[in-house]
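Student: Prediction below, plus the sequence it came from.
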Amino acid sequence: MDSKCRTVLCLLLPLVFLTSSTAQAYTNYTVGDDLGWYDNTENSKINYQKWAAGKNFSLGDFLIFNTNTNHSVVQTYNFTIYKKCDFNDADSRDTTEYSSQGDYNQAAGPWSIAIPLKKEGMNYFFSSFYDGDQCKSGQRFRINVIHGQGLPDSLKNPVDASSPSPQPQQDDDTSTPDTANIPGNFNKPVPSSSENVKQTSGASASSIKSTGLGVLLLGIFGIWVC
């Protein structure tokens, strides 16, 4: 191996190491960024579907909802439930409501919840309070979750393996809606050397998930130069 080849490899190896370690990051998305999680009657600027557009959501990522106790978050894999803005008749195996556990008719106080993305495919989110009026007033959005690097160990649940997958449903992009409490021991995944969590405010994670290609290109370049 001549000196030129050794020099090239010495430059490439740190880049490969850095790129490989960065690829292990998951992403936290703050829903609505600084606008928070509210309906159009409280903030006419919100458009959560527009906020979600162009982002790459993967298993193990988190959605952080910053709102107050007069709002809830319903996560469902059932398009019909989402379209109706009503989870009362939903199956608990595919729909969960997160709320402050209080009476939403009382004075509102600040409240936040971090929800993990644990199933691939379409995930639907809306607020169910006031008989679905908040959902009907724009407090809703849907995203497609891809596999990515898969769930971190801290989010894997034996129950998930036995629960049935949601049946395919027609998701009409032109359709609009017709008109579970937070576990006390709920925690985000604990970052480790192989499961780092990257905090972001709605930033795209595509650069993290495409690093494998970068490693390959660096290797090809090194071989070509040598």
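Tutor: Arrived safely.
Student: CA only for contacts and neighbour counts going forward, please
Tutor: Fine.
Student: Now do the helix or strand containing Leu217: which elements does it pack against?
Tutor: If you go by DSSP states H and E, Leu217 is part of helix 211-225. Judged by 3 or more CA pairs under 8 Å, 6 or more residues apart in numbering; DSSP states H and E, helix 211-225 is in contact with helix 3-22.
Student: helices or strands up against the helix or strand following the helix it packs on?
Tutor: Sequence order places strand 26-30 as the next helix or strand after helix 3-22, per DSSP H and E. Contact partners of strand 26-30 among helices and strands, from 3+ CA pairs under 8 Å, 6+ apart: strand 62-68, strand 197-199.
Student: Make JSON lines out of the ones you listed and add distance to Thr80 and mean neighbour count.
Tutor: As requested, those are exported to JSON lines (distance: least, CA to CA, whole Å; neighbours: other CA atoms under 10 Å):
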{"stretch": "strand 62-68", "distance to Thr80": "22", "mean neighbour count": "21"}
{"stretch": "strand 197-199", "distance to Thr80": "32", "mean neighbour count": "17"}
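Student: also this one, for the comparison:
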Amino acid sequence: MGFVERSVVFLMVMMVAIKVSNAAVHKVGDSSGWTIIGSIDYKKWAATKNFQIGDTIVFEYNSQFHNVMRVTHAMYKSCNGSSPLTTFSTGKDSIKITNYGHHFFLCGIPGHCQAGQKVDINVLNVSASAAPTKSPSALASPVPVASTQAPSPNNASPLIVAKGAFGIIGLAMTVLVFSIST
């Protein structure tokens, strides 16, 4: 395999690794896990997380005393586990988030959901949840424009900085092209 082919394969692997590295793993209840012992507030726990598509939610619990049921919103509100969408019972269940919106889970053991063993994992669509821009208030005072001169232009080429995965890939491609041409 030639240098160019190896370089292209390397860049593709790097792109996949960068994409995968953005996913997070969230253990429900953190160190306490999925339980009714200790009065864990799963609503408060979920509110401190930023769930995204690709993340994995992990439920760790004693499978002799608990389970995990994925349910509808109505079932979640009423703690009704009679016909769940899915039931997990391994004691270490990993669920990958694949879509936006609310994902409702509860423990189906009688009394556990009522004791607070339920969680709403809300995955926000960042572009859809962006707040609309506010129009300026009639009471807002205008900001005066500074009276400074613009810097004089020079013949230097501009420095363009790219951040994140695209910056890394762009830098790698620049080095690759430079190394091929020399």
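Tutor: That came in fine, so what should we check first? No experiment lies behind these values; they were computed from the predicted model shown.
Student: if we can go back for a sec, Throw the helices and strands packed on strand 26-30 of the first structure into TSV and include distance to Leu213 of the first structure, thanks.
Tutor: Listed next are these as TSV, based on distance: least, CA to CA, whole Å:
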stretch	distance to Leu213 of the first structure
strand 62-68	25
strand 197-199	20
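Student: Which one, of those, ends up nearest to Thr19 of the first structure?
Tutor: Closest of these to Thr19 of the first structure is strand 197-199, at 14.5 Å (criterion: CA to CA).
Student: what stretch of the second structure lies opposite the closest one in the alignment?
Tutor: Counting by TM-score structural alignment, strand 197-199 of the first structure falls onto no part of the second structure.
Student: just checking, what packs against that strand?
Tutor: strand 26-30.
Student: What residues in the second structure pair up with the helix or strand following the strand it packs on?
Tutor: Next helix or strand after strand 26-30 of the first structure toward the C-terminus (DSSP H and E): helix 48-52. Under TM-score structural alignment, the match for helix 48-52 of the first structure in the second structure covers residues 42-46.
Student: The matching stretch vs the first structure, average distance?
Tutor: For stretch 42-46 of the second structure, the mean distance to aligned residues of the first structure following superposition is 1.1 Å (mean CA distance after the TM-score superposition for the first structure).
Student: Tell me which residues of that stretch come out buried.
Tutor: For stretch 42-46 of the second structure, a neighbour-count test (16 or more other CA atoms under 10 Å) marks Tyr42, Ala46 as buried.
Student: residues near the aligned residue in the first structure for Asp55 of the second structure, how many?
Tutor: Counting by TM-score structural alignment, Asp55 of the second structure corresponds to Asp61 in the first structure. Residues within reach of Asp61 of the first structure, counting by other CA atoms under 10 Å, total 29.
Student: which one is Asp61 of the first structure nearest to, not counting chain neighbours?
Tutor: Thr27 (4.9 Å; CA to CA, 6 or more residues apart in numbering).
Student: what's the answer for Gly148 of the first structure, then?
Tutor: Nearest to Gly148 of the first structure is Ser58, by CA to CA, 6+ apart, at 5.2 Å.
Student: That neighbour reaches Val145, doesn't it?
Tutor: Yes. In terms of CA atoms under 8 Å, Ser58 of the first structure counts as a neighbour of Val145; the distance is 5.0 Å.
Student: Common neighbours of the two, please.
Tutor: Leu117, Glu120 (CA atoms under 8 Å, 6 or more residues apart in numbering).
Student: and the gap between the residue nearest to the spatial centre of the second structure and Gly167 of the second structure?
Tutor: The residue lying closest to the centre of the second structure (CA atoms, centre = their mean) is Gln52, at 2.5 Å. Gln52 of the second structure sits 22 Å away from Gly167 of the second structure, going by CA to CA, to the nearest Å.
Student: Equivalent analysis for Tyr61 of the second structure, please.
Tutor: 41 Å.
Student: For Ser94 of the second structure, which non-adjacent residue is closest in space?
Tutor: Val58 (4.5 Å).
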